[in-house]
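In: Using only what follows, build the 3D model:
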Amino acid sequence: MDAVDAAAAAAAVDAVAELVDALPDGVVATAPDALEKYRFDWTHDARAGTPLAAVRAETAGHVQEVLRWASRHGIPVVPRGAGSGLSGGALAVDGAIVLSTERMRAVEIDTAARVAVVEPGALNVDVKRAASEYGLWYPPDPSSYEICSIGGNIATNAGGLCCVKYGVTTDYVLGLDVVLADGTLVTLGGSYVKDVAGLSLLKLFVGSEGTLGVVTRATLRLVPAPPPPATVVATFPSVAAAAAAVIELGRTLRASMVELMDQASVNSVEDFRPMGLDRDAGALLLIQCDAPGAARAEEVAVAVAACEVSGAKEVFATEDPEEGEMFVQARRLHFTALEARGAVLPEDVGVPVPRLPELLAAVEGIAQRHGVQIPMVAHAGDGNTHPAIIYTPGDDESERRARLAFDEVMAAAIALGGTITGEHGVGRLKAGSLEAQLGPDVMELNRRVKAALDPHGILNPGSFV
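Out: Predicted coordinates:
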């Protein structure tokens, strides 16, 4: 280590000591074994750095203290929720601070305003359970809803299985408290539904992946709980036939769930936890309808007809909520099942629904060309797909081919008029492909917004913009 590096290291140590002194005991972690927990998100990407410290903030005041300190010292900050992200957006950076909101978990339900006032560390499932006690529902439902945090959901504008009918996180965010890079706390929106005062800054922060500020409180819109859904499960000889059924469905039906699993995904789940799925099917469609009263049966009839006319091998319908939930759980197990088979590069590309068959065919070709396995599930009703590229850990050649396939899948989605991410976010894994989708002018506009709110570039460097 030369003199310059030694001086920088000493300055960093002194700066961290200052931060430790400024916050209560136990809030700042610096021990190597403690920091290991905060290096990775669910991508387990080996390129994760080692932070100087991890701050487990307990109040908005703690978040303000950290960002004021970081601005003074020019030290980067990586905001982190539950660490369940799938785009590398919470991977630690060498020489940075990881700012975790995991301890900020308060949830309050206001039944009169029909909102939940939530701290960012609260899990998605915490909000659902709290709302359900009053007959209310928080619709955004990522497959990881039991372990992902509201802060992370807001950071990535998370969607989930029900978004085809009920929308994504931004549709339910009415208000935010956000701490900016310089430590300023701003309140945007509130418990009211309609608001056109000033620029729509509230929406700017939803999906910004911790690059513009750190959310410390959110006001979330709740809706009355829908009736139990009816479920339709259809198997098809190919993913192309299943995709054709999705397009047919979209012409006549607003289902509450339209999920696709290809054969590789079905078999991965069956290997991991046998659930009686048809291993021989080329693809499976899981459709749910939650219209009230007699309208639900009418929707089921439409869904069954759409599958049959598109060449389904078998179509099964049930009004039993528990039976339907069993199939939903099988779909949610997809990613966990794949992790048991090797390392996974998770994709999140989307296209206009009519182009879904072309995207599925393109992914199949990419898998064959690079000699990799790419099991596929999709929120098919809105064109958002999750190809998952599997490779052998520790095998450099296997990983090289997987990363080439990863980039080509994103390029294929862009070529079809789609997006490199529908709900997981750009993070660090996809940052290199963002300009290819947005174009140079829109990319520069993103950078200008970032520079206005974070002029020193300390918030989540290397992620997004």
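In: CA only for contacts and neighbour counts going forward, please
Out: Noted.
In: Relative to Val98, how far out is the closest residue to Pro76 other than its chain neighbours?
Out: Spatially, and ignoring its direct neighbours in sequence, Pro76 is nearest to Ile458 (4.1 Å; CA to CA, 6 or more residues apart in numbering). With distances taken as CA to CA, to the nearest Å, Ile458 is found 12 Å from Val98.
In: what's the answer for Ile109, then?
Out: In this structure, Ile109 and Val98 are 30 Å apart, going by CA to CA.
In: Give me the more crowded residue out of the two.
Out: Under the neighbour definition other CA atoms under 10 Å, Ile109 and Val98 were set side by side, and Val98 has more, 28 against 20.
In: Figure out the helix or strand that the more buried one lives in.
Out: Per DSSP states H and E: Val98 is located in strand 97-100.
In: Before we compare anything, build this one as well:
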Amino acid sequence: MSSLVARLTAALGVNAVVTDPDVLDSHRNDEATFCAAGVPAVLVRPGSTAEVQEVMRAATEYGVPVVTQGARTGLSGAANAIDGCIVLSTARLNQVLEVSVADQVAVVQPGVVNADLSRAVLAEGLFYPPDPSSWEMSTVGGNIATNAGGLCCVKYGVTGDFVRGLEVVLASGEVVRTGRRTVKGVAGYDLTRLIVGSEGTLGVVTEATLALRPAPEAALTAAATFLSIEDGIAAAAAVMASGLRPSLLEFLDGPTAQAIQNYRDMGLPANVGSLLLAQSDRGPRAAEDVAAIAAICASHGAVDVAEASDAAESAMLLEARRLVHHALEPLGTTLIDDVAVPRSRLVDLLTGVGAIGKQYDVLICCPGHVGDGNMHPTVVFDRDDPAAEARALEAFGAVMDLGLSLGGTITGEHGVGKLKRQWLAQELGPVGLRLQREVKAVFDPDNLLNPDKLFL
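Out: The predicted model follows:
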């Protein structure tokens, strides 16, 4: 290991190679606290593609695994270190290299923070839509690794829908460029789509060419409360079937809404069964859209509907959604699920989640992106109680089993990582799993890139 560190130091410089135990300890894991994390041997912070190549060549020569990390805001353990690995941080690869108004693309390095990119392109009258909840902290590279979604994906799509091309360093140290800058292009297999969502198991992304859109117009928001889950889901389905294109459609179940009300007085009634939040970003037409959404909600049993008249009121209505994490924190430790089901099965998912909570005697709150069927059932429990922790873990798995039984998926945007490996085989089936393992072997024959993720 000392000779490996010496080689890395010679290639990257002494300031880019860290072996301090305290620093290494702080880079062991992401936000998935229930996933095992090892102790890395060394942390490297390369500042260029050439330096990433040197890291991978050294790793291959010494047979040492590499775990790539961005901001470590992930929720599935995909960025967790393993014992004796090289942690490759993209922190210094943080430049927006180009913003082209003519081509409506941005070329960026993986360590660029999502919100910083959004602000940089907005200054040019452009818009980068993917907006995960962690957008003020998470990096573009991490968003690509998990194909992250966000609040706006109901209208605009997920990260992968905006990735035109990538520069990737392979385990061998070779560089491959996938995709292209053009809007259209179908030459050969789509390696860009393959890399997106691969969670650092196929290569290290060092540059991304991202599609942009014209900056959105001003947005307005509506919020509707219902006495039942069924009414809230029915209203959401009616909004999506109406021909309207909300830029945001979010759902909070009763337990989540009550937790928010207890955390901060939002004026929610004690008997709230669900809360629906919708937004239109069509400028002068937004008020008309919001009024139409409000009417749909009222016709589906909403007991109260609030329509924002300006940006300040819109922000106030959306505050309930942004408070979810803070509101659940005082209740105990959280295990955040990430299932997505067809919208027609959302009521089955929500009622099933409620039954699972009763079966395992745990609180499960269920906020989510109802417009695209991606929900976040969140198991809340006391981690100091071993019995409660055991029940919570069983409930977490039962929710994923339920999602699969409804024709859904175990992850809509958080990724598999370490947390959900045992369910991946169930979703893919034996042939699908074999093919994915074979793809991994082509890119990484020595299994050095994030080797304990995705597959058991």
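In: So after superposing, what's the score?
Out: The TM-score (TM-score structural alignment, normalised by the length of the second structure) is 0.96; 453 aligned residues with a CA RMSD of 1.6 Å.
In: picking up where we left off before, quickly list what's touching both of Ile458 and Val98 of the first structure.
Out: Val77 (CA atoms under 8 Å, 6 or more residues apart in numbering).
In: about what we covered before: please list all residues in contact with the residue nearest to Pro76 of the first structure.
Out: 70-71, 74-77, 181.
In: Using JSON lines, lay out those residues together with secondary structure.
Out: Listed next are the contacts of Ile458 of the first structure as JSON lines, based on DSSP: H, G, I helix; E, B strand; the rest coil:
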{"residue": "Ala70", "secondary structure": "helix"}
{"residue": "Ser71", "secondary structure": "helix"}
{"residue": "Gly74", "secondary structure": "coil"}
{"residue": "Ile75", "secondary structure": "coil"}
{"residue": "Pro76", "secondary structure": "coil"}
{"residue": "Val77", "secondary structure": "strand"}
{"residue": "Ala181", "secondary structure": "coil"}
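In: still on that earlier bit, what range in the second structure matches the strand holding Val98 of the first structure?
Out: Mapped onto the second structure using TM-score structural alignment, strand 97-100 of the first structure spans residues 86-89.
In: hmm, back to that, show me what the strand holding Val98 of the first structure is packed up against.
Out: strand 53-56, strand 77-80 (3 or more CA pairs under 8 Å, 6 or more residues apart in numbering; DSSP states H and E).
In: What range does the last one cover in the second structure?
Out: Against the second structure, the aligned range for strand 77-80 of the first structure is residues 66-69 (TM-score structural alignment).
In: Check the mean deviation of the matching stretch from the first structure.
Out: Its match in the first structure and stretch 66-69 of the second structure itself, once the structures are fitted together, sit a mean 0.9 Å apart by mean CA distance after the TM-score superposition for the first structure.
In: before we move on, back to that, mean shift of the strand holding Val98 of the first structure relative to the second structure?
Out: Looks like 1.1 Å for strand 97-100 of the first structure (mean CA distance after the TM-score superposition for the first structure).
In: List the contacts of stretch 335-349 of the second structure.
Out: Residues outside stretch 335-349 of the second structure that contact it (CA under 8 Å, 6+ apart): 75, 229-230, 233, 237, 370-380, 392-393, 396, 399-400, 402-404, 406-414.
In: Try it again at 7 Å.
Out: 230, 233, 372-380, 396, 400, 403, 406-412, 414 (CA atoms under 7 Å, 6 or more residues apart in numbering).
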